[in-house]
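Peer 1: Let me see the structure of the following:
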Amino acid sequence: MRIAAITRDRPPHTKHTAEVVNANTVVSISFFAAFCPVSSRRFPAIGFERHSDEAKNKGNDFVAWNSLISSFASIGNASGAKNAFDAMPGWTIVSWNALLDAYARKGQQLRRMESLLDAMPEWNVVSWTIMLKAFTKEGQIDSAVAVFDSMQERSLISWTIFLQAYAARSGHLAQARNVFERMPQHDAVSCNVMLVAFAQAADPASAKRVFDSMRQWTDVSWISLLAAFARNGNLEGAKNTFDTSPFRNLLLSTAMLQAFAQSGHIDQAQAFFESMPEWDLVAWNTLLTAFAQAGDLYSALPVFRKMPVKDIVSWTSLLRACSRDPAAASIVFHSMPQRDIVAWTSILEIYSQAGELGAARSTFDRMPELDTICWTAMIFACSRSSAGEQALELYALMQMEGWNPNGVTCLNVLAACAHLGLVDRCQGFLGSMILDHGLSPGIEHISCAIDLLGRMGRLEQAEELLRAMPFSPDAAAIRALLSSSRTHRDVDRARRRARSSCSSLATIPLLSNAML
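Peer 2: Prediction:
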């Protein structure tokens, strides 16, 4: 979308056949609905025809007409909203904004919104806010920033939507915090947006500060604070939050159940689940997932059988519980009533972990869609099965298909290079991670390269890479160099490195072996 088209100055316009009505009343209801669950915004299909007839009978009753457009917008029926708009005898700013909002709610309608904006005789803060919401929804953060910076007037809703644009995106917590601190005022909605962001970042200290600053809390506030403690590994903090909360609903109880599961306290999770007064599908799936993550098929299967209703998450959790039994996983996979990319990737990873390269490749070739995780799992399967050449061929094909690697992909490619003894290619790939993909090599990547250099007798290069690491080398990297020094009988190098790494007890036996 052409940002210049919506950030230019708009001259006042009076080409209206209708008298302008209060925009705030209708649109505030519309934007309040944007922050509510979809289930609470459903309108029955029946009665729309009657509503339309009533609007037409009203003639120039623009409140009735605008209400009809907003009703269509609230259920994502942009074409219905447009038909109602076209049938009106004239339009107010509320009418234009209601249609604009209908396109925004439907999604992927930015071109139509641009055309509508060009046709609008005037804009107000609501118009700008709708565009801000549309760009945020489409993930076009730069366009959202351009719109927000061009707004001469901003409402609390505008600020909150802009805050959400950053808070909902991974890696943008600092920007979200900056926007939050700049806001002239806060309400429960904006505070909850930040609480959710801090919970996702496992930052309970920041979450608690926002929580304590709130004048009133909702169940979302308590759940987010609890989740922040849980993700940080502070189970005690999560329990205190649960015990202190005035809410005792299913949502908060499920959050506490998930906290037990995330901390690895499976027995406590099961006991807490059994103490809950009621369960929904999410609660059942949370307990099932806890057993699945532990690879405990024996405990997961009875839970699965007791579930009154199952969805694809339930089936995929049971599949993951079979992580140590590829045969059982195959039975579950082929019994699934439906499969998504998560289920396909799960069975692929199970075969890969089990070293069943043939089954993994067969699954990979039959997958209806692929993503970076799928490619990574298949490359791992090849690397694990000592099929390094296949791993490198897959990686080349992955790039040709336009998929970018992640850190795990790169580690598997380096492992393949190490298995094949491709020193130069390994070193080149480390550079490619930074220059071509914007990825910073971690300690696992560098340790893999050190191991390869050492095994190939390039001890000087291996030690130089160890010294150049931007972080303290771990025991694995030191062991790799010392082990290589022992293999190539370079006792002086082993003694020097062990001396500088004396804090690692793991180097003592390796040093002894190197000096034999």
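Peer 1: drop to CA atoms for contacts and neighbour counts, all remaining ones
Peer 2: OK.
Peer 1: Please enumerate the helices of the stretch 401-516 of the chain.
Peer 2: Assigned by DSSP state H, counting those that start in this stretch, the stretch 401-516 of the chain shows helices spanning 407-420, 423-435, 443-455, 459-468, 475-487, 491-500, 507-514.
Peer 1: Can you check which of the ones you listed gets nearest to Ala4?
Peer 2: When those are compared for distance to Ala4 using CA to CA, the nearest one is helix 423-435, at 32.7 Å.
Peer 1: one step back: adding distance to Phe229, write the helices of the stretch 401-516 of the chain out as CSV.
Peer 2: As requested, the helices of the stretch 401-516 of the chain are exported to CSV (distance: least, CA to CA, whole Å):
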stretch, distance to Phe229
helix 407-420, 27
helix 423-435, 34
helix 443-455, 28
helix 459-468, 36
helix 475-487, 30
helix 491-500, 38
helix 507-514, 37
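Peer 1: In CSV: those helices, plus mean neighbour count and distance to Thr136.
Peer 2: Putting the helices of the stretch 401-516 of the chain into CSV (neighbours: other CA atoms under 10 Å; distance: least, CA to CA, whole Å) gives the following:
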stretch, mean neighbour count, distance to Thr136
helix 407-420, 22, 28
helix 423-435, 15, 29
helix 443-455, 24, 36
helix 459-468, 17, 41
helix 475-487, 22, 44
helix 491-500, 17, 52
helix 507-514, 18, 52
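Peer 1: Would you do the same for the sequence below? I want to compare the two.
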Amino acid sequence: MLQRCIQNGDHLTGRAHHCAILKTGNCLDLFAHNVLLNLYVNGKSLTDARKVFDEMPERNMVSWTGMVACYAENSCFLESFQVFSDMRRIGFRPNHFTLAAVLKACVGLEAFDLAKGLHGCALKTGYEPNLFVGMGLLEFYVKSGDSGDASRIFQEMPKDDVVPWSFMIARRAQSNMGKEAVELFVQMRQAMVTPNQYTFASVMQACASIEAVELGTQVHCHVLKHDKNTVVGNALIDMYAKCGSIKDARLVFNGLTKNDEVSWNAMISGYSMHGLGGEALKVFDMMQETDVRPNQMTFVGVLSACSNGGLLSKGEAYFKSMIHDHGIEPCVEHYSCMVWLLGRLGHLDRALKLIKEMPFEPSLMAWRALLGACVIHNDVEIGKLCAKHILEIDPQDESTHVLLSNMYARTRRWANVATVRRSMKTKGLNKEPGLSWIENQGTVHYFTVDDASHPDKKMIYGMLEWLNMKTRQESYSPDRNAVLRDIEDDQKERHLWVHSERLALAFGLIKTPSGSSPIRIIKNLRICADCHAVMKLISKIVKRDIIVRDMNRFHHFENGLCSCGDYW
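Peer 2: Next comes the predicted model:
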């Protein structure tokens, strides 16, 4: 009867049976006591489970392991280890289930020395190759940062189960090792192991992190043959959005049988990232017509959409509705979005006032947002104030020094620029060099400003000369203010044409045939105003779609226009 209650998840009836046992005075044998213990363990009734355990007249390995696992699974890690220690003191030898449970407790406690001792115990008892023990050891070595031993444990585990493969792929994807995660996925398929939904979700995350849309599309085809659930669908939406294929992200979203809060948030954030604020807000309106409730992440996406589109009245209305209509207290991300929205539109005083009114200590994120707006609007005084607050929190913040230098350069205060650069040199800080990259036939090609190291440099610079000529025929006029250096105008014009994204574009035009898929370029810094204008013209001249992902968002250049509407 107790076992049937456990199978059905009917813990209330199981408790009633326990009461009947106590009233009738029936004595339970060891087996029945273990079943009763299991009832409370499965029902997550830790207090009752411990009471049954303490009242047992005798215990075996099942009893001890059940109690160790009960505490570990419910994050009572110290209690789990204490029960394990009691078990060892009276002479019980742990089995693979016990070792797996207590390893989980050690990871939770970050007791890595104890976990190493348990690894020794697993070696002595021959349980190291066991799947449950191996997974516990994998989790321990990954969390302790010992990637070498983690890899060794993984190599020694049985390779016919998807669980260790999924674990290692997920950990590599989460550790910004997207390329390694994808390589491991390929090895898994070569070993004829069938992926599960978590494997697919993790490899999609890896593809998104390295922005490998072609590889992600191949994995998508693989997904269609095996698994179509919401978890995998959400990962596909995120992957396509981060790789610049927002239309494909929407197709996946529309094809899901059930959209949960992650699906809605991924779609809203994806549209926001692509500068399509209107579409993001339409999706939010659709979400409110379902039974899925918005959460904090939803409003981060919504407010980001308003910020990226310059939608001030809508942004303010959504910010107020968070509390009044949805009962969600704004966090630092929401305030930062509002600061950027106000600042980008030139309302710098209002943005500063909002920072000062925050119900908590202003974060680096908020001050950086306002500083970035000050650079755009050349407000030196508020910009200096922002930089002062940021450097009080983090004196080694490299980006703040660079933004401060750029702000002075825009207002031609070259002496101040020199002072900032001297300060950076004294602190040992270096400006991150502009870098753009483009993928061609599975190989990534990197370019820096005025790069002459590429094997195809002659063809690349020849293409740039042709593009320069064609854009001038279309009335292109260089924006010399985009060059933040104290040099002559003719030098500024030459410097603009050797920006890294233009070199990457020239390479893409040389290597990919006309009429093929869009040219996709990734840049580690913000695209400058002159490059933005040139990209629009070139998309019209060569009749090619160009997608540039800079540090803030995507820009889709098509037939002389950009998806951002020239607001970024």
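Peer 1: just to revisit the earlier point, between the helices of the stretch 401-516 of the first structure, which gets nearest to Trp123 of the first structure?
Peer 2: helix 423-435 (44.5 Å).
Peer 1: Show me what Ile268 of the second structure aligns to in the first structure.
Peer 2: Under the alignment defined by TM-score structural alignment, Ile268 of the second structure corresponds to Leu288 in the first structure.
Peer 1: Its match: how many residues sit nearby?
Peer 2: When neighbours are counted by other CA atoms under 10 Å, Leu288 of the first structure registers 29.
Peer 1: do the same with Arg472 of the second structure
Peer 2: Arg472 of the second structure - counted by other CA under 10 Å - has 13 other residues nearby.
Peer 1: One more: Leu99 of the first structure?
Peer 2: Counted with other CA under 10 Å, the neighbours of Leu99 of the first structure add up to 26.
Peer 1: Tell me how far Ala387 of the second structure lies from Leu131 of the second structure.
Peer 2: Summarising the geometry, the distance separating Ala387 of the second structure from Leu131 of the second structure, computed by CA to CA, to the nearest Å, is 53 Å.
Peer 1: more crowded one of these two?
Peer 2: Neighbours were tallied for Ala387 of the second structure and for Leu131 using other CA under 10 Å; the higher tally belongs to Ala387 (22 against 19).
Peer 1: ok, now which ones touch the more buried one?
Peer 2: Taking CA atoms under 8 Å, 6 or more residues apart in numbering as the contact definition, Ala387 of the second structure lies against 367-368, 371, 400-401, 404.
Peer 1: That one is in what secondary structure piece?
Peer 2: helix 380-393 (DSSP states H and E).
Peer 1: likewise Ala235 of the second structure?
Peer 2: Short version, using DSSP H and E: Ala235 of the second structure is in helix 230-242.
Peer 1: Pull the residues that contact that helix.
Peer 2: Helix 230-242 of the second structure is contacted from outside by 197-198, 200-202, 204-205, 207-209, 211, 213, 216, 220, 223, 246, 248-250, 252-253, 256-260, 262-263, 266-267, 270-271, 273, using CA under 8 Å, 6+ apart.
Peer 1: Among these, name the ones in helices.
Peer 2: Secondary structure of these is defined by DSSP state H; positions in helices are 197-198, 200-202, 204-205, 207-209, 213, 216, 220, 223, 246, 248-250, 252-253, 262-263, 266-267, 270-271, 273.
Peer 1: Which members of the contacts of helix 230-242 of the second structure are classed as buried?
Peer 2: Buried subset of the contacts of helix 230-242 of the second structure (neighbour count, 16 or more other CA atoms under 10 Å): 197-198, 200-202, 204-205, 207-209, 211, 213, 216, 220, 223, 246, 248-250, 252-253, 256, 259-260, 262-263, 266-267, 270-271, 273.
Peer 1: okay, now the closest residue to Leu281 of the first structure other than its chain neighbours: neighbour count?
Peer 2: The spatial neighbour of Leu281 of the first structure that comes closest, neighbours along the chain excluded (CA to CA, 6 or more residues apart in numbering), is Val309 at 6.8 Å. Val309 of the first structure is flanked by 11 other residues according to other CA under 10 Å.
Peer 1: thought Val309 of the first structure was touching Val282?
Peer 2: No. If you go by CA atoms under 8 Å, Val309 of the first structure and Val282 don't touch, sitting 10.4 Å apart.
Peer 1: Which neighbours do those two have in common?
Peer 2: Between them, Val309 of the first structure and Val282 share no contacting residue, judged by CA under 8 Å, 6+ apart.
Peer 1: What's the separation between Pro473 of the first structure and Cys417 of the first structure?
Peer 2: 21 Å.
Peer 1: wait, Ser317 of the first structure
Peer 2: 34 Å.
Peer 1: same question, Ser503 of the first structure
Peer 2: 31 Å.
Peer 1: Work out for me the element the closest residue to Gln3 of the second structure other than its chain neighbours sits within.
Peer 2: Of all residues not flanking Gln3 of the second structure in the chain, Val35 sits nearest, at 6.7 Å (CA to CA, 6+ apart). In this structure, Val35 of the second structure sits in helix 30-42 according to DSSP H and E.
Peer 1: State the span of the first structure onto which whichever helix or strand comes after that helix is aligned.
Peer 2: Scanning forward in sequence from helix 30-42 of the second structure, with DSSP H and E defining helices and strands, the next element found is helix 46-55. In the comparison with the first structure, helix 46-55 of the second structure aligns to the range 78-87 (TM-score structural alignment).
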